[in-house]
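In: predicted coordinates and the sequence they were generated for:
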Amino acid sequence: MSTAATDLDAPGTGSAAPAPALRPHAEQAFAEELAALAAADDRPRPARWKMSPWAVATYLLGGTLPDGTEITPKYIGPRRVIEVAVTTLATDRALLLLGVPGTAKTWVSEHLAAAVSGDSTLLVQGTAGTPEEAIRYGWNYAQLLTKGPSRDALVPSPVMRAMAEGGIARVEELTRIPADVQDTLITILSEKTLPVPELGEEVQAVRGFNLIATANDRDRGVNDLSSALRRRFNTVVLPLPGSVEDEVDIVSRRVEQLGRSLDLPRLPDGFEEIRRVVTVFRELRDGVTADGRTKVKSPSGTLSTAEAISVVTAGLALAAHFGDGVLRPSDVAAGIQGAVVRDPSADTQIWHEYLETVVRERDGWKDFYRACREVPAR
C-alpha cells in the first residue's frame, strides 16, 4: 500500500475515515429542519417537490412548527420576495435572482433548490470561459473515439440531469457567461427539451424541473441577456437589508454558522463590533451617516453584507488564535480597511476623511478609531 493511501486511514482502523466537509451543502447542514418541515407539511406539493410551497417559504424565512421545532431563517428581508420566488418555481417559468453583490442571491438559490428538490448541487458556475457543454452536454472522448457517439459516451450537464430527474438546476452569474452560450438556455426554457442531434434523440424535461439563475445588476454591459432569454425568466430583485438591525442579524447568523465549522468563539462576545462593522459599511455605502447629519464620500467597493461577514469572520479568527477570544476593534480594523480601500489612489483619502470627520468624534468609538489609524496604509 502506498504511503499516500496510508495517510488517509483513520488511526487504528486501517480504513479511510470520512472527513467532515468544510462547508456542507444546504440539504446536509439543515437536514433536520428539512425533515421536520416535510413531516409536518400536509399541504399540496407540486410534482416531485419535497414539500409544499408554504413549507419551502417557511424554511427560507423561519418559523415554529406545531411540534415546537424552530426553523431558523435563511433569508432576512421582505417576505413577498421569497413568496414570489417560490411561486415562480411552481410554474413553467425560470427564476432569475437579481441584485447587487452581497444580497444573498447564491445563498437563496442554494436553499431554494435544497428545499424544493433536496439537491442543491446541480450547479453551473458562470464565467467568461463557460462553454456551451456546461449547459448542454459533453462527451467522454476516450469512449467517443472508441465507440462513436453513444449514450455511454455522453456526459450530461447539471441542467440535463435536472431535466431528466425533475429537479432544480442552478446557474450562477448568468451575465458572466458569453451571450451565445447563454442562449443555449432558450430552447431548454421554452420547449423544455434538449436536443442531442449526434444521437438523433432529445431529453425532455419531466415535471418538477426548473432553473434558478443569479445575476449581479452591476454587471450590466458585461453580457446582457437577450430579450428572448429574459422573457423566459421571472425576475426577482433581492434588495439590500433595509435597516441596521436586519443587517446585523444577517451578519451575526451567518458568522455564527461559519464559526461553528471553524471552531471560532461564540458571537455574543463580539456583538458590539459586528454592529460597528455594519454601521461603517452602511454609512460609506449610503454616502451619509446614520443620523443623516453628515454626508460622506462613497468608496469604489460595494461594501456588501457578504463583505461584512468576511471581515467579522476574519476578525473572530484573529481573536481566537492571537487574542483572548473576544472580538475587539483591533481584530476588525485591518479587514475593514481592506474592504474599503480597493483602489488606493481614490479610496485611501475617502477612508481617512471618514475616520477623521465621523469616527473620531463618535462617542464610544475611540478604541476603534485608534485601531484603524494604526493599520498600515495601503
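Out: On my side now, so go ahead.
In: drop to CA atoms for contacts and neighbour counts, all remaining ones
Out: Will do.
In: tell me, how many residues neighbour Gly77?
Out: 20 (other C-alpha atoms under 10 Å).
In: cool, and His25?
Out: 16.
In: tell me the contacts of it?
Out: By C-alpha atoms under 8 Å, 6 or more residues apart in numbering, His25 lies in contact with 120-121.
In: how close does it sit to Gly118?
Out: Noted for His25: a distance of 10 Å to Gly118, by C-alpha to C-alpha, to the nearest Å.
In: for Asp363, pull up the helix or strand it's in.
Out: Under DSSP states H and E, no helix or strand contains Asp363.
In: just Thr106 next, same as before
Out: helix 105-117.
In: that helix: which residues count as buried?
Out: 105-106, 108-117 (16 or more other C-alpha atoms under 10 Å).
In: residue ranges for the helices of the stretch 251-378 of the chain, please.
Out: 271-286, 305-322, 329-340, 344-354, 366-374 (DSSP state H, counting those that start in this stretch).
In: measure stretch 180-194 end to end?
Out: Start-to-end span of stretch 180-194 (C-alpha to C-alpha) is 16 Å.
In: which outside residues touch it?
Out: 93-94, 130-132, 135-136, 160, 163, 174, 202-205, 225-226, 228-229, 232.
In: repeat for stretch 66-85
Out: 33, 36, 40, 57-65, 95, 104, 108, 111, 236-239, 241-242, 246, 250.
In: neighbours around Arg161, how many?
Out: 20.
In: could you look up the SS state of it?
Out: helix (DSSP: H, G, I helix; E, B strand; the rest coil).
In: only the buried subset of the contacts of stretch 66-85, as a ChimeraX command please.
Out: Only the buried entries of those go into this ChimeraX selection, using 16+ other C-alpha under 10 Å:
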select :33,57,58,59,60,61,62,63,95,104,108,111,236,237,238,239,241,250
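In: just to revisit the earlier point, quick check: what element follows the helix holding Thr106 along the chain?
Out: strand 123-125.
In: so how far is the next helix or strand after that next one off the chain centroid?
Out: Next helix or strand after strand 123-125 toward the C-terminus (DSSP H and E): strand 137-139. Centroid separation for strand 137-139 versus its chain: 27 Å, with C-alpha atoms, centre = their mean, to the nearest Å.
In: presented hereafter is structure B, for comparison with structure A:
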Amino acid sequence: MTDTPTHRRQVEPAEDAHAGELAFLAGYDDGPRPPGWRITPRAVVTFIVGSEGKELELPVAARGAALPDRLAISAKFVGERALVERCVVTLAGERGLLLVGEPGTAKSMLSELLAAAVCGTSELVVQGTAGTTEDQLRYGWNYAMLLAHGPSPEALVASPVLRAMRTGAVARIEEVTRCLPEVQDALVSLLSDRRIAVPELAGTGDATVHAAPGFTLIATANLRDRGVSEMSAALKRRFNFETVGPIGDLAAETELVRRQATAALARAATPYAIDAAVLEVLVTAFRDLRGGRSVEGWDVQKPSTVMSTAEAVAVATSLGLAAAYFPGDRDVLSLLPGHLLGVVRKDDPADGATLLGYWDGAVRRRAEDGARLWRRLWELRDVLVD
C-alpha cells in the first residue's frame, strides 16, 4: 500500500488563493486587454482593491456551471485606488514598474497581486541580495548536460526573467537596490532591448531570445536601503516609480491586521481570539510610534525601526497563538508590552528607552483619562524596565 502524497503549502500564491475571483473577472469584463493579459486592466484594479462589498453580476453569455452568477470581490491591498490604477497603466504600456517605500508597506504583496492578475503567475521572481548574480537575471547551464553534449537549448537553464520574456509574462525582482551595480546594469539592456543574447548558442535559432508581447518587470525597493546599491540614472529612467506609503486610516489598518492575523492563525489550525479593543490598542501603538505623533496630537519619539503594518500582523498573530496554546495563563493584553519591546529593539537595543518614553507619555495620559485598556497597559510598565 502506498500513500498518496499531498502537497500542502503554508502560503498559496495569489493566483491559486484567488483563482475563483480571477476566473470570474475574466468572464465579467470583456473589455479590451493588452497583449498577453488574462483579464482587462479595469478588472485587475477591481481584483486588487475589491468591489466595495458589491456583488458583481456575470453577463448572461459568460455564465456556466463553473462560475457563480454573482460575486463580491475581496479587497486585498489597502491603499489608494489611484496608485493601483497607475501601476496597471504602467504595466499595460510594457514599462518597468518600481514600487518603493518603507519596509512592511505591502510592496511585495502588491507586486504579487499585479503579476497574478495580469499573466496568471506571480512566481517568476528573483530575490535581490548582495549575492545575486547576473546569471540569475539571464540564464545558467545544466553543467552535467553541458559537459556531456556541449551548449544546447536543452542544457540552458532559464532565469525567471528569461521565462517571462519567452511567455510574455510579468517578472518580479525583490529588493533591487540590494543587488550589486553590475547586476543592476544587466537590467538596463533587458528593459531597453527586450532581448537576451545567448552567444553559446550562436548559429542556432536560439541564439537570441526576444521578449514576447506582454513582458514587463516589477521591482521593489525599500527606502531604508537607499545607498546600499544606488540605482544608476540609466536604470531609473527605465522604470516608472510609485511610492507605497503606510495605511492612513486607523480602522482600515486595524481591519487589515485582523484579516492577515486571522489567515496566519488559520494556517496554524488556530482560531482567531483577539478582542477587537486589544487589536485597536496594538495598531494604535504602532501608528503612534511610526508617525511620531499620537492620535490626540501629542509628540511621540520615534524608534529607529519602522513600525510597519507587517510587524503589527506578526505581533497580533503571536498574541493569538499565545491565547490558543496557553489559555487562561494570562490575559492577552499583558503580553503586548513584551512584544512591542522586541519590535522596537530590532534595529537598536537602545530604543527600549524610546518605548519606555512612550509609556510615560501617551500611555500614561490615556490611562489618566480613564481608558480601561490603556490603564492596564500603564500598570504593565515594569515589563519594559530592565
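Out: Here it is on my side, so go on. Keep in mind that this is a model prediction, so the values were computed, not measured.
In: circling back: in strands, which of the contacts of stretch 66-85 of the first structure fall?
Out: 63-64, 95, 236-237 (DSSP state E).
In: what's the spacing between the alignment partner in the second structure of Ile76 of the first structure and Glu12 of the second structure?
Out: In the second structure, the residue matched to Ile76 of the first structure (TM-score structural alignment) is Val78. Counting by C-alpha to C-alpha, the separation of Val78 of the second structure from Glu12 of the second structure is 20 Å.
In: neighbour count winner among these two?
Out: Val78 (20 against 10).
In: the more buried one in helix, strand or coil?
Out: coil.
In: do Met231 of the second structure as well
Out: Met231 of the second structure - assigned by three-state DSSP - is coil.
In: run a quick neighbour tally on it.
Out: 19.
In: give me the nearest residue to it, chain neighbours excluded.
Out: Thr177 (6.5 Å; C-alpha to C-alpha, 6 or more residues apart in numbering).
In: what do we get in the first structure for that neighbour?
Out: Thr177 of the second structure maps onto Thr175 in the first structure, by TM-score structural alignment.
In: returning to that earlier point: as JSON lines, the buried residues of helix 105-117 of the first structure with distance to Ser52 of the first structure would be great.
Out: Listed next are the buried residues of helix 105-117 of the first structure as JSON lines, based on distance: C-alpha to C-alpha, whole Å:
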{"residue": "Lys105", "distance to Ser52 of the first structure": "22"}
{"residue": "Thr106", "distance to Ser52 of the first structure": "22"}
{"residue": "Val108", "distance to Ser52 of the first structure": "17"}
{"residue": "Ser109", "distance to Ser52 of the first structure": "17"}
{"residue": "Glu110", "distance to Ser52 of the first structure": "17"}
{"residue": "His111", "distance to Ser52 of the first structure": "14"}
{"residue": "Leu112", "distance to Ser52 of the first structure": "12"}
{"residue": "Ala113", "distance to Ser52 of the first structure": "13"}
{"residue": "Ala114", "distance to Ser52 of the first structure": "13"}
{"residue": "Ala115", "distance to Ser52 of the first structure": "9"}
{"residue": "Val116", "distance to Ser52 of the first structure": "8"}
{"residue": "Ser117", "distance to Ser52 of the first structure": "11"}
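In: and which of the residues you listed is nearest Ala16 of the first structure?
Out: Closest approach between the buried residues of helix 105-117 of the first structure and Ala16 of the first structure, by C-alpha to C-alpha: Ala114, at 28.4 Å.
In: isn't that closest one up against Ala29?
Out: No - contact criterion C-alpha atoms under 8 Å: Ala114 of the first structure and Ala29 do not qualify, at 10.3 Å.
In: spatially central residue for the second structure, please.
Out: Met109 (2.2 Å; C-alpha atoms, centre = their mean).
In: and it, what's its match in the first structure?
Out: So Met109 of the second structure corresponds to Trp107, using TM-score structural alignment.
In: can you tell me the element Val155 of the first structure falls in?
Out: Per DSSP H and E: Val155 of the first structure is located in strand 154-156.
In: the first structure: which residue goes with Leu56 of the second structure?
Out: So, by TM-score structural alignment, Leu56 of the second structure is matched to Leu65.
In: my read: its match touches Asp41, true?
Out: No - look at Leu65 of the first structure against Asp41 with C-alpha under 8 Å: they stay out of range, at 9.4 Å.
In: where does stretch 303-317 of the first structure end up in the second structure?
Out: Taking TM-score structural alignment, stretch 303-317 of the first structure hits residues 307-321 over in the second structure.
In: please name the nearest non-neighbouring residue to Ala234 of the second structure.
Out: Val188 (6.9 Å).
In: and if you look at Val296 of the first structure?
Out: Closest to Val296 of the first structure by C-alpha to C-alpha, 6+ apart is Gly287, at 4.8 Å.
In: and the aligned residue in the second structure for the one you found, how many neighbours does it have?
Out: Aligned by TM-score structural alignment, Gly287 of the first structure pairs with Gly292 of the second structure. Neighbour count for Gly292 of the second structure, taken as other C-alpha under 10 Å: 15.
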